[in-house]
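# Sequence plus the predicted model coming up.
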Amino acid sequence: MAVSEFTDANFAAEVLESGGAVLVDVWASWCGPCRLMAPLMDWAASDYGDRLKVGKLEADGNPQSRDGFRIQGLPTLILFKAGQEVARHEGAMAKPQLKAFLDAHL
């Protein structure tokens, strides 16, 4: 499964109204650690695609979603289940950490 692109326009339909689990990667083009997370989002979409929708939300271009979820630092990963936030991690992480984060909440 491919990584989705979330925006202010589609966030409610794609994330908040989703009946399943959704991992949102809040990032910015100027954020070095965010670029390190991009391959891990591809990995998560591939390895967890049967249980999880994975998508990216560009922080600067989507202020309504960014501010609505009180994003303080980048990257920020937010895991939603049935439209509710169930877990959050701020900062980059390695693949084993991401796997543990997902396994703990799925």
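Structure's in. What do you need?
# switch to C-alpha atoms for all contacts and neighbour counts from now on
Fine.
# Am I right that residue 66 sits in a strand?
No. Counting by DSSP: H, G, I helix; E, B strand; the rest coil, residue 66 is not part of a strand but helix.
# So the residue nearest to it when sequence neighbours are not counted versus residue 77, what's the distance?
Leaving aside its chain neighbours, residue 66 sits nearest to residue 59 (5.8 Å; criterion: Cα to Cα, 6 or more residues apart in numbering). According to Cα to Cα, to the nearest Å, residue 59 stands 12 Å off from residue 77.
# Common neighbours of the two, please.
residue 26 (Cα atoms under 8 Å, 6 or more residues apart in numbering).
# Next, the contact list for the most centrally placed residue in the chain, please.
The structure's the chain has its C-alpha centroid closest to residue 24; by Cα atoms, centre = their mean the separation is 1.6 Å. Residue 24 makes contact with 54-57, 77-80 under the criterion Cα under 8 Å, 6+ apart.
# Included below, for side-by-side comparison, is a second structure:
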Amino acid sequence: MSEKNGALIEVTDATFADVVLKSDRPVVVDFWAEWCAPCKVLERSLNELSAEFGDRVVFTKLDSDNNPETARAYKVMSMPTLIVFRNGEVVASAIGNRPKMALRQFLETGIAG
């Protein structure tokens, strides 16, 4: 898995279990779609937060249109949807875009534990 500070790692139905569920760190999954304008805004904020959080959290994104199995498994119905996983379990989720400060607070709460 290649990981750069400030860049979201793309996951797919095929790689989801290895990258997200088996991670030894909390993982944020951004469920997005190409047609979703708020998703593009959210991705910019997540890239910035990824640099801030550094090695504490793995930031990923999953194109829901091209990876329907995972989106269906987690009942993702709206874009964007953020789900935080810790030890393979869902610990927090949020639907829609929000200001970066609110995202930071959501992530801090989601990864605490």
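Structure's in. What do you need? The shown structure was predicted, so the numbers you read here are calculated from the model rather than taken from an experiment.
# Quick TM-score on the pair, please.
Between these two chains, after superposing, the TM-score reads 0.96 (TM-score structural alignment, normalised by the length of structure 1); 106 aligned residues with a Cα RMSD of 0.8 Å.
# can you count the residues close to whichever residue in structure 2 pairs up with the residue nearest to residue 66 of structure 1?
Applying TM-score structural alignment, one finds that residue 59 of structure 1 aligns to residue 64 in structure 2. Using other Cα atoms under 10 Å, the number of residues around residue 64 of structure 2 comes to 24.
# State the distance from residue 64 of structure 2 to residue 100 of structure 2.
Relative to residue 100 of structure 2, and taking Cα to Cα, residue 64 of structure 2 is found at 22 Å.
# and if you look at residue 35 of structure 2?
Taken as Cα to Cα, the span from residue 35 of structure 2 to residue 100 of structure 2 is 22 Å.
# now do residue 63 of structure 2
21 Å.
# Neighbour count for those two, which is higher?
Neighbours were counted for residue 63 of structure 2 and for residue 100 using other Cα under 10 Å; residue 63 has more, 18 against 15.
# How about the contacts made by that one?
12, 31-34.
# matching residues in structure 1 for the biggest helix by length in structure 2?
Secondary structure of structure 2 per DSSP state H: the longest helix is helix 37-53. Mapping helix 37-53 of structure 2 onto structure 1 (TM-score structural alignment) gives residues 32-48.
# about what we covered before: the match of residue 59 of structure 1 and residue 74 touch, don't they?
No. Checked against Cα atoms under 8 Å, the pair residue 64 of structure 2 and residue 74 is beyond contact range at 10.9 Å.
# so who does residue 88 of structure 1 touch?
For residue 88 of structure 1, the contact set (Cα under 8 Å, 6+ apart) comprises 76-79.
# Tell me which helix or strand it sits in.
strand 84-90 (DSSP states H and E).
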